[in-house]
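K.L.:
here you go, sequence then predicted model.
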Amino acid sequence: MIRTLLAWLVVVPFAVWAVLRVTGADIADRWIQLVAFTPYVAAASVVPVLLTGLLRRWVPMAVAVVTAGALALAVLPRYFTDAQPPANGATFRVLAANLAVGAGDTTELVQLVERLKPDVLAIQELTPEARKRLDALGLRKRMPHVVDRSQGGVWGSGLYSLHPLTERPLIALGRFRQARAVIKPPKGPEIEVVSVHPCAPSHAEKMACWRSGLAALPRAGERLTVLAGDFNATLDHWPVRALLDSGYRDAADVTGQGFTATWPQQGWRPLPGVTIDHVLADRRMGVRAFSVHELSDTDHRPVFAELTLP
């Protein structure tokens, strides 16, 4: 009896986690924060399998095996590269960086731009002071077409582009300003780009803002669209999965780098790293490369994707 009770005590929490993750249930505010750590729980889910086997409790062991399998199916695809669509057109490079209330090292960011040569740079938590530093470092000369939605605090954002752009209506929810624009490369179709930054689901009163901020992002459609930035959500959160279901692909996932953590950077909060910064590209676009980079004085790591147009 004691062995059976011990077996179920170990198995049930993992089983409940798997059910909530697979179904996409949004049961509580705290769960929204916890689900980001699903890859760690998936790795640990082998423990109940081993323990129930050692205890020779076969029914709990069967549940543990199903649980581990469900979690593995949810997260393991991020470790493997995906097939690419027949996108053999021009290259379109995207860089996204969160500047942590404008404190991020703008000199390093401009150096990253010089090295990676993005067609568009999406910035989150862009303050007027940080924008002035970037302009003084010559970023506007390198990327002259700009959507400036900078603001004090964590709410500002911006887009810097090599190519002409037309600003689209700002996504403004809970004071967060998600800049967006349609960019016209010299070759290929127009591309809409959004600098993504919904509210962080850090407190109960911010959960509705987080949900609405992600829900307001454009779904994949007739126009090619790229969503880049700090989603404050991983691939295990249902709003991001809804975006993927609409016709996007996550560049990290496509290239087998879906476990590469982007927040927090080393030296910030003592938390396991999670992947909340993304480049989501229309599924008609190819993903040639993806990488995560370092940037001093911010808690986020910039993300870069090299895409190909259909």
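P.N.:
Structure received. Numbers count the residues shown, from 1 in each chain.

K.L.:
going by C-alpha atoms from here, please, whenever you check contacts or count neighbours.
P.N.:
Will do.

K.L.:
confirm that residue 31 sits in a helix.
P.N.:
Yes. Assessed with DSSP: H, G, I helix; E, B strand; the rest coil, residue 31 lies in a helix.

K.L.:
packing partners of the one helix or strand residue 279 maps to?
P.N.:
Residue 279 is part of strand 277-282 when elements are defined by DSSP states H and E. In terms of contacts (3 or more CA pairs under 8 Å, 6 or more residues apart in numbering; DSSP states H and E), strand 277-282 is packed against strand 224-230, strand 248-250, helix 251-254, strand 303-308.

K.L.:
got those as a markdown table, with distance to residue 96 columns?
P.N.:
Below are the helices and strands packed on strand 277-282 laid out as a markdown table (distance: least, CA to CA, whole Å):
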| stretch | distance to residue 96 |
| --- | --- |
| strand 224-230 | 5 |
| strand 248-250 | 14 |
| helix 251-254 | 12 |
| strand 303-308 | 5 |
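
K.L.:
pipe the ones you listed into TSV and attach mean neighbour count and distance to residue 197 per row.
P.N.:
Below are the helices and strands packed on strand 277-282 laid out as TSV (neighbours: other CA atoms under 10 Å; distance: least, CA to CA, whole Å):
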stretch	mean neighbour count	distance to residue 197
strand 224-230	27	5
strand 248-250	26	16
helix 251-254	26	17
strand 303-308	24	14
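
K.L.:
wait, which of those is closest to residue 3?
P.N.:
Residue 3 lies closest, by CA to CA, to one member of the helices and strands packed on strand 277-282: helix 251-254, at 40.1 Å.

K.L.:
relative to residue 19, which of the helices and strands packed on strand 277-282 is closest?
P.N.:
helix 251-254 (22.3 Å).

K.L.:
is residue 48 in contact with residue 64, as I believe?
P.N.:
Yes. The criterion here is CA atoms under 8 Å, and residue 48 meets it with residue 64 at 5.9 Å.

K.L.:
what do those two both touch?
P.N.:
residue 11 (CA atoms under 8 Å, 6 or more residues apart in numbering).

K.L.:
the stretch 1-150 of the chain: strands as residue ranges?
P.N.:
91-98, 120-124, 145-149 (DSSP state E, counting those that start in this stretch).

K.L.:
how far does the second one sit from the chain's center?
P.N.:
So that's strand 120-124. Put simply, strand 120-124 sits 14 Å off its chain's centre (CA atoms, centre = their mean, to the nearest Å).

K.L.:
packing partners of it?
P.N.:
strand 91-98, strand 157-161, strand 191-196, strand 224-230.

K.L.:
run through who's touching the following helix or strand past the last one.
P.N.:
Meaning strand 224-230. Elements were assigned by DSSP H and E; along the chain past strand 224-230, the next helix or strand is helix 238-246. With CA under 8 Å, 6+ apart as the test, helix 238-246 has contacts from 24-25, 211, 214-215, 219-221, 233-235, 250, 280.

K.L.:
second structure for comparison follows:
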Amino acid sequence: MGCWLVVAPGAAWAAVRLGGWERGPLVHLLAYTPYAAGLSVLPLIGTLALRRWKAAAVAALALAALTGVVLPRTIASAAADNGGPRLRVLTANIKHGEADAAELVRLVREHRVDVLAVQELNSGFIAEFDEAGIGALLPHRIVDDPAIHVNGGLYSRVPLTGTGVHKDDSGFTQAYGTVKLPGAAPLTIESVHSCAPLSVSDVPCWFAGLRGQQPATPDGPVRLLMGDFNATVDHAPLRALLATGYDDAAVGTGNGLKGTWRPIDHSFSAPPVAIDHILVDPRLSVHGFAVWPLPGSDHSAVFAELSLPVS
């Protein structure tokens, strides 16, 4: 009986993950699937040592299932250069304006960022950001509309056209705009901030926010979503969004296990999870990816270098 009690959690976790059955508190737990995959080897070792063959078989199946969904995130896929100009993008959740504005400007300057998506903006941070010198680097912006404060804004080195604010099904508002580089097809970029499942009562809002994100348009406009999705690729709603045609820049470069968020305002310390993403149209090529700490925020800044399809 004791062996089955040890094996059951891993088997149940694998079933929920594979079946997309996360509901209620399971939404929070499923974000830690990579850690569960690592720990799932322990029941297998224990049951094999005790020669509990049936329990060991179940433990082995759970380990195989969890490893099968986690391990591919560490393997980079070949990135063919599509021949278009390069675009360097960065996304950062600034924790309601508490992040270090000067440090974010330094990241933009040092890594020659062309487009920056920012979540959890407020007027105080916008002023600090300007004082720190962001305007000289990224003079074009969609941040001054109060509707996008605490949600998603954009800063850009090149002009933004076709700008607007997308309101998803959860009520969150996200800025979007189109950039056009010489010799490249236009690229529509949206700064994503989906509803967070802070409590069980927030889970319906979380589902609605992810369902309300713009789907990929493989045969239409080239699209890029980047920001705080409040979901990992172990969550079924994010996988459904990816299934419309997006690629995850982190997963495609073998960096899918790099955590981007961990709580900093609680008495407990939880390991980091990857809830900030750069989702790219399959016509874009990803040539670089990085995650950098952002002092003052519970999120890290997430960077990618892309090449755009030629026009």
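P.N.:
Here it is on my side, so go on. Because the structure is a prediction, the values reported are computed rather than measured.

K.L.:
any idea which of the helices and strands packed on strand 277-282 of structure 1 gets closest to residue 7 of structure 1?
P.N.:
Among these, helix 251-254 sits nearest to residue 7 of structure 1 (CA to CA), with 34.3 Å.

K.L.:
how big's the offset between that closest one and structure 2?
P.N.:
Superposing on structure 2 places helix 251-254 of structure 1 at an average distance of 1.0 Å from its equivalents, by mean CA distance after the TM-score superposition for structure 1.

K.L.:
what does the helix or strand that contains residue 177 of structure 2 correspond to over in structure 1?
P.N.:
Using DSSP H and E, residue 177 of structure 2 sits within strand 173-179. Aligning strand 173-179 of structure 2 against structure 1 (TM-score structural alignment) gives residues 177-183.

K.L.:
now swap in stretch 230-243 of structure 2 and tell me
P.N.:
Using TM-score structural alignment, stretch 230-243 of structure 2 lines up with residues 232-245 of structure 1.

K.L.:
and the end-to-end length of that stretch?
P.N.:
18 Å (CA to CA, to the nearest Å).

K.L.:
flag every buried residue along it.
P.N.:
232-244 (16 or more other CA atoms under 10 Å).

K.L.:
likewise stretch 51-59 of structure 1?
P.N.:
Here stretch 51-59 of structure 1 shows 51-53, 57 as buried, counting by 16+ other CA under 10 Å.

K.L.:
out of those, list just those in helices.
P.N.:
51-53 (DSSP state H).

K.L.:
nearest to residue 301 of structure 1, of those residues?
P.N.:
For those, the nearest to residue 301 of structure 1 is residue 51 (37.5 Å; CA to CA).

K.L.:
aligned to that closest one, what sits in structure 2?
P.N.:
That one, residue 51 of structure 1, aligns with residue 46 by TM-score structural alignment.

K.L.:
enumerate every residue touching that match.
P.N.:
Listed by CA under 8 Å, 6+ apart, residue 46 of structure 2 has no contact partners.

K.L.:
re the thing from before, the strand holding residue 177 of structure 2 packs against which elements?
P.N.:
strand 152-156, strand 161-167, strand 187-193.

K.L.:
tell me the contacts of the residue mapped onto residue 109 of structure 2 from structure 1?
P.N.:
Correspondence of residue 109 of structure 2 to structure 1, assessed by TM-score structural alignment: residue 114. Under the criterion of CA under 8 Å, 6+ apart, residue 114 of structure 1 has no neighbours.

K.L.:
the one 3 residues further on too?
P.N.:
Contacts for residue 117 of structure 1 were tallied using CA under 8 Å, 6+ apart; they are residue 93.

K.L.:
gap between it and residue 160 of structure 1?
P.N.:
Taking CA to CA, one finds residue 117 of structure 1 at 12 Å from residue 160 of structure 1.

K.L.:
ok, residue 246 of structure 1 next?
P.N.:
Counting by CA to CA - residue 246 of structure 1 and residue 160 of structure 1 are separated by 26 Å.

K.L.:
what about those two, which has more around it?
P.N.:
residue 160 (22 against 15; other CA atoms under 10 Å).

K.L.:
what does the more buried one align to in structure 2?
P.N.:
Looks like residue 160 of structure 1 aligns to residue 155 there (TM-score structural alignment).

K.L.:
what's the spacing between that match and residue 105 of structure 2?
P.N.:
Distance from residue 155 of structure 2 to residue 105 of structure 2, by CA to CA: 11 Å.

K.L.:
try residue 269 of structure 2
P.N.:
Distance from residue 269 of structure 2 to residue 105 of structure 2, by CA to CA: 28 Å.

K.L.:
so if I had to pick from these two, which one is more boxed in?
P.N.:
residue 105 (19 against 10).

K.L.:
nearest spatial neighbour of the more buried one, chain-adjacent residues omitted?
P.N.:
Nearest residue to residue 105 of structure 2 in three dimensions, chain neighbours excluded: residue 134, at 5.8 Å (CA to CA, 6 or more residues apart in numbering).

K.L.:
quick one: the helix ranked longest in structure 1 to helix 238-246, angle?
P.N.:
Once structure 1 is assigned using DSSP H, the helix that runs over the most residues is helix 2-23. Angle, helix 2-23 of structure 1 to helix 238-246, by axes from the mean of the first three to the mean of the last three CA atoms, to 10 degrees: 50 degrees.

K.L.:
quick revisit: what's the neighbour count on the residue nearest to residue 105 of structure 2?
P.N.:
Count around residue 134 of structure 2 with other CA under 10 Å applied: 23.

K.L.:
residue 297 of structure 2 belongs to a helix?
P.N.:
No. Secondary structure of residue 297 of structure 2 (three-state DSSP): coil, not part of a helix.

K.L.:
pretty sure it is touching residue 98, no?
P.N.:
Yes. In this structure residue 297 of structure 2 lies within contact range of residue 98 using CA under 8 Å: 6.3 Å.

K.L.:
tell me which of those two has more neighbours.
P.N.:
The residue with more neighbours, out of residue 297 of structure 2 and residue 98, is residue 297; 21 against 17, by other CA under 10 Å.

K.L.:
give the contact list for the counterpart of residue 74 of structure 2 in structure 1.
P.N.:
Residue 74 of structure 2 maps onto residue 79 of structure 1 when the alignment is built from TM-score structural alignment. The contact partners of residue 79 of structure 1, by CA under 8 Å, 6+ apart, come to 253, 256-259.

K.L.:
select from these the one having the most neighbours.
P.N.:
Highest count within those by other CA under 10 Å belongs to residue 253, 25 neighbours.

K.L.:
who are the neighbours in contact with it?
P.N.:
Counted by CA under 8 Å, 6+ apart, residue 253 of structure 1 has contacts 77-82.
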